[in-house]
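Asker: this one's sequence-less:
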């Protein structure tokens, strides 16, 4: 089972997610800067496959500017919608382990609870260091493209896939 939505506030809590009625686009803004998917690694990947055609995008808040009408026949004002979309804004897709105390084998075999965070890319090294897997993508990328990048680039996994078999055995002994 997967839980997904936009978090309420800064604290990620699966009970406080705003779930969109119809998910056709993951629309991030400065005031709604994250989208969260919680489940096991396999269930998150299956969810991404099911919603593969969903596009992920970031744009600044839509602004409404009022301008007087040129014709003086009417007393109403026209409103023009100005949306300042940043087409080159990069998005970050980071997979975190919710149960950091679990062994490395649970992470490798997808049985531990994980969280996928979709957000605008920031240069914070602290946030990057704690993720299990991380992929960047351009504004407008589909979940299918992200899923393929996560599956095809296991070297992006910092905690298990970059290790040799000897290192993996040593780390496994340390964790268990």
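Answerer: Received, thanks. Predicted, not measured: the structure shown is a model, and the values here were computed from it. Numbering: from 1, shown residues only.

Asker: please count neighbours and contacts with C-alpha atoms only from this point.
Answerer: Fine.

Asker: quick one, strands of this protein?
Answerer: Secondary structure of the chain (DSSP state E): strands located at 3-7, 17-18, 25-28, 34-40, 55-58, 63-68, 77-82, 90-97, 113-120, 133-138, 141-142.

Asker: and the ones you listed as CSV, adding distance to residue 172 and mean neighbour count?
Answerer: CSV is the format used below for those (distance: least, Cα to Cα, whole Å; neighbours: other Cα atoms under 10 Å):
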stretch, distance to residue 172, mean neighbour count
strand 3-7, 30, 20
strand 17-18, 34, 16
strand 25-28, 37, 19
strand 34-40, 20, 23
strand 55-58, 36, 22
strand 63-68, 52, 11
strand 77-82, 54, 11
strand 90-97, 16, 21
strand 113-120, 19, 24
strand 133-138, 18, 20
strand 141-142, 35, 18
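
Asker: try it against this one:
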């Protein structure tokens, strides 16, 4: 007694048992003892020890002067060339001979170690153009390098030079 053009119904499908979706518990796990909780102390102590070692290493590196110099003209002995503008601690002075000038200044070394000599190169710039340079071994007193290095210079550049770069080649 189906209507003409009707779709025949699909045969009924049996439903799976509601217990089929439960996980299978192996018989060896039934009634067994639960494992004892492992202590977290070894991992915690290991982490604290590693942190302490890192802090000590950092403190040691700072003490021997490896790291950034303090502001105000204090590079560390291992730092890259240190640049600062003419004026204040760095200046040009005229020598006795024509075209003879002196690049004068001082920088501090950021280190607890005491040094007595430093070999430095001082470069004089006008903008990005290198005008003159001089290299000399100078004395270091209480980690302060003071220098007065002679350079031959045209009077035009003596007036227009605007910065110097101090490079510490060696310090001992």
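Answerer: Received it, and whenever you're ready, just let me know what you need. These numbers come from a predicted model, not from an experiment.

Asker: what's the TM-score here?
Answerer: After superposition, the two chains reach a TM-score (TM-score structural alignment, normalised by the length of structure 2) of 0.28; 74 aligned residues with a Cα RMSD of 4.2 Å.

Asker: about what we covered before: tell me which of the strands of structure 1 sits nearest to residue 107 of structure 1.
Answerer: Checking these against residue 107 of structure 1 by Cα to Cα gives strand 90-97 as the closest, at 7.7 Å.

Asker: which elements pack onto the closest one?
Answerer: Packing partners of strand 90-97 of structure 1 (3 or more Cα pairs under 8 Å, 6 or more residues apart in numbering; DSSP states H and E): strand 113-120, strand 133-138.

Asker: in CSV: the ones you listed, plus distance to residue 148 of structure 1.
Answerer: Below are these laid out as CSV (distance: least, Cα to Cα, whole Å):
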stretch, distance to residue 148 of structure 1
strand 113-120, 15
strand 133-138, 10
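
Asker: returning to that earlier point: got the strands of structure 1 as a markdown table, with distance to residue 175 of structure 1 columns?
Answerer: Below are the strands of structure 1 laid out as a markdown table (distance: least, Cα to Cα, whole Å):
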| stretch | distance to residue 175 of structure 1 |
| --- | --- |
| strand 3-7 | 28 |
| strand 17-18 | 32 |
| strand 25-28 | 36 |
| strand 34-40 | 20 |
| strand 55-58 | 36 |
| strand 63-68 | 51 |
| strand 77-82 | 53 |
| strand 90-97 | 15 |
| strand 113-120 | 17 |
| strand 133-138 | 19 |
| strand 141-142 | 36 |
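
Asker: quick one, which of the ones you listed is nearest to residue 150 of structure 1?
Answerer: Nearest of the strands of structure 1 to residue 150 of structure 1, taken as Cα to Cα: strand 133-138 at 6.7 Å.
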